[in-house]
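1. Any chance you can model this:
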Amino acid sequence: MSNYSEKPTIIFDMDGTLLDLAYDDFIWNELLPIRYAELHQCSPEQSTQTLFNFYQQHNHTLKWYSSRFWTSQVGVDVLAMQIEQKHKVAKRAGCIALLEYLKQHQYPIWLATNADTAGLAFKLEETGLAAYFDVIISSETVGHAKEFNEFWQALHERHPFNPKHCYFIDDTEKVLKSAQGYGIDALFSIRQPSSHKAPRDSFNYPMLDALTDLIPILQQAEELKKYA
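-> Below is the predicted model:
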């Protein structure tokens, strides 16, 4: 599918960008330590420390995002645990309003996530977001996490796009830096990825307070293009 368009392609991350990161924080930092302690009959402190060490070892790798990998590592069915708590999955404020605006104004809308395919599938079903996107891709599908240039190369091979004619919104600095290295200049982050944590004071990329803050940015770019 060719996705070149007069309108720039808008590429979104999912967790912490379109969806409230509070769900993922709850799964990995609260619920999994409880389940791990119950299964392995250790103290909550031992469980938390063991999992923290696992997380540090695999952070920002493709394994980090794989429910199958974590199930094999910790002995807890991580995917089943996530689905059990799917009612906690929540869209960030302004998510639908922004996607509706982009759809109405015929922007190509892509979703590029590090969530594995199984996790992606149940979140899309729970939120009903799939219909908004022209392209949906998981890093598991291409074999590289978004933190690495190979992801962007693989994405371009599957779905050609012009990095100079797109916007990318993600809550993770290392991912944004990777996208910048690939040639994407219009990069934005999220000031408050989790509703249960305080907003960021500073970041190395422009931050959106609300997702709908992207709308006037796009409108201004359209006006400037008219007079170029």
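2. from here on, contacts and neighbour counts on C-alpha atoms
-> Fine.
3. can you give me the helices for the protein?
-> Ranges of helices in the chain, per DSSP state H, are 22-26, 32-40, 44-58, 67-74, 78-84, 95-104, 117-127, 139-142, 149-158, 173-182, 214-226.
4. Among those helices, which comes closest to K164?
-> With respect to K164, and counting by C-alpha to C-alpha, the nearest of the helices of the chain is helix 173-182 at 9.8 Å.
5. tell me which residues in that closest one are buried?
-> Neighbour-count burial for helix 173-182, with 16 or more other C-alpha atoms under 10 Å as criterion, is recorded at 175-180, 182.
6. Stretch 204-214 too?
-> By neighbour count on 16+ other C-alpha under 10 Å, the buried set for stretch 204-214 is 205, 207-212, 214.
7. is it true that L187 touches T172?
-> No: contact between L187 and T172 fails when scored by C-alpha atoms under 8 Å: they sit 11.2 Å apart.
8. One more, so I can put them side by side:
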Amino acid sequence: MNRAVHPVGPLPWNAIETVFLDMDGTLLDLHFDNVFFRETVPQAYAEKKSLSFDAARAEILTIYKSCEGTLAWYDLDHWSRTLGMDIPRLKNRVAHLIGIRPHVLPFLDKLKQQHRSVTLVTNAHPYAVSLKFEKTGLGAWIPKIYCSHDLGYPKETPEFWDALKMASGFHPEVTLLADDTEAVLLMAQNQGIAYPIHMAAPSSTQPPVFSPRFPSIMDFREIMPP
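-> Predicted coordinates for the structure are as follows:
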């Protein structure tokens, strides 16, 4: 297990005013989403189409790939229409797997105590955000939410960050973004966000992968404000 090329040093918290946090893989364990998309959806599709699980999964993966990197990939309504299944209902079936990543709550507590501006910035569909906030109670720490569906673009595009700047008025030079997706961090950095932080261990069931490009952490203890 190799550390990132750019390990995290002490952050200049006195210069950070805004904290943007991704949801899945950053605040929440990505295990839920991995199980849902790799097991729950293919199994339901197999039952619907009278296919073997392996055949259904192969077909589903092909369909997934056609939407990667687009807003449709994150759109539960799109998948309900495309697959002919009630995707929100399926999410509820495995909602017991939704869980907060280790050391997230102490980090959020510290940010709240210091009266910092904390905002959820996510590609997740609004229904998924609502379900996960209901299961975890994260709304007690995160009062502001911006979904890519509300802004009309995924986080991997410059248009998302332009729209977010218009909607929230954030100043990128004093903003931190924590996310588990390097493409998102790269786009945010290109848009001027000064403190991109990569989450190396988004899933509790998979080994960590450290970023060669961004400061990369296992959990929020490594960047806890003083």
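9. What value does the TM-score take for this pair?
-> Aligned and superposed, the two chains score 0.90 in TM-score terms (TM-score structural alignment, normalised by the length of structure 2); 213 aligned residues with a C-alpha RMSD of 1.4 Å.
10. do you know which of the helices of structure 1 lies nearest Q192 of structure 1?
-> Taking C-alpha to C-alpha as the criterion, Q192 of structure 1 comes closest to helix 22-26 out of the helices of structure 1, the separation being 10.2 Å.
11. Where in structure 2 does that closest one fall?
-> On structure 2, the counterpart of helix 22-26 of structure 1 by TM-score structural alignment is residues 31-35.
12. would CSV of the buried residues of helix 173-182 of structure 1 with distance to E150 of structure 1 be doable?
-> As requested, the buried residues of helix 173-182 of structure 1 are arranged in CSV below (distance: C-alpha to C-alpha, whole Å):
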residue, distance to E150 of structure 1
V175, 12
L176, 14
K177, 13
S178, 9
A179, 10
Q180, 13
Y182, 9
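13. Where in structure 2 does stretch 90-110 of structure 1 fall?
-> Under TM-score structural alignment, the alignment places stretch 90-110 of structure 1 onto residues 99-119 of structure 2.
14. Can you give me the end-to-end span of the matching stretch?
-> Separation of the first and last residues of stretch 99-119 of structure 2 by C-alpha to C-alpha, to the nearest Å is 19 Å.
15. got a list of contacts for it?
-> Residues outside stretch 99-119 of structure 2 that contact it (C-alpha atoms under 8 Å, 6 or more residues apart in numbering): 17-21, 25-29, 32, 136, 141-146, 204, 219-221, 224-225.
16. got the buried residues for it?
-> Neighbour counts over stretch 99-119 of structure 2 (16+ other C-alpha under 10 Å) mark 99-102, 104, 107-108, 111, 117-119 as buried.
17. neighbours around L187 of structure 1, how many?
-> Counted with other C-alpha atoms under 10 Å, the burial measure for L187 of structure 1 works out to 18 neighbours.
18. And it, what's its match in structure 2?
-> In structure 2, the residue matched to L187 of structure 1 (TM-score structural alignment) is P196.
19. again with V76 of structure 1
-> Using TM-score structural alignment, the equivalent of V76 of structure 1 in structure 2 is M85.
20. ok, now which ones touch its match?
-> With contact taken as C-alpha under 8 Å, 6+ apart, M85 of structure 2 is in contact with 45, 79.
21. for G183 of structure 1, same thing?
-> If a contact means C-alpha under 8 Å, 6+ apart, then G183 of structure 1 has 163-164 as its contacts.
22. Please report how far it lies from L39 of structure 1.
-> Relative to L39 of structure 1, G183 of structure 1 is positioned 46 Å away (criterion: C-alpha to C-alpha).
23. repeat for E84 of structure 1
-> E84 of structure 1 is 17 Å from L39 of structure 1, where distance means C-alpha to C-alpha.
24. now T50 of structure 1
-> T50 of structure 1 sits at a distance of 13 Å from L39 of structure 1 (criterion: C-alpha to C-alpha).
25. how big's the offset between the match of helix 22-26 of structure 1 and structure 1?
-> If you overlay the two and look at stretch 31-35 of structure 2, the average distance to its match in structure 1 is 0.2 Å (mean C-alpha distance after the TM-score superposition for structure 1).
26. Need the nearest residue in space to N204 of structure 1, chain neighbours excluded.
-> E173 (7.4 Å; C-alpha to C-alpha, 6 or more residues apart in numbering).
27. who touches that neighbour in this structure?
-> With contact taken as C-alpha under 8 Å, 6+ apart, E173 of structure 1 is in contact with 189, 204-205.
28. what does F160 of structure 2 give?
-> 148, 151-154.
29. And the residues you listed, which two are furthest apart?
-> Checking those against each other with C-alpha to C-alpha, the farthest-apart pair comes out as L151 and P154, at 8.2 Å.
30. The two: which has the busier surroundings?
-> In this comparison of L151 of structure 2 against P154, neighbours counted by other C-alpha under 10 Å, the higher total goes to P154 at 24 against 17.
31. Who are the contact partners of whatever residue of structure 1 lines up with that one?
-> The alignment partner of P154 of structure 2 in structure 1, by TM-score structural alignment, is A145. A145 of structure 1 makes contacts with 60-62, 114, 139, 151, as judged by C-alpha under 8 Å, 6+ apart.
32. cool, and L124 of structure 1?
-> Taking C-alpha under 8 Å, 6+ apart as the test, what L124 of structure 1 contacts is A130.
33. What separation do you get for the counterpart of it in structure 2 and K49 of structure 2?
-> The equivalent of L124 of structure 1 in structure 2 is F133 (alignment by TM-score structural alignment). For F133 of structure 2, the distance to K49 of structure 2 under the criterion C-alpha to C-alpha works out to 33 Å.
34. what does A124 of structure 2 give?
-> If you measure A124 of structure 2 against K49 of structure 2 using C-alpha to C-alpha, the figure is 27 Å.
35. more crowded one of the two?
-> In this comparison of A124 of structure 2 against K49, neighbours counted by other C-alpha under 10 Å, the higher total goes to A124 at 22 against 10.
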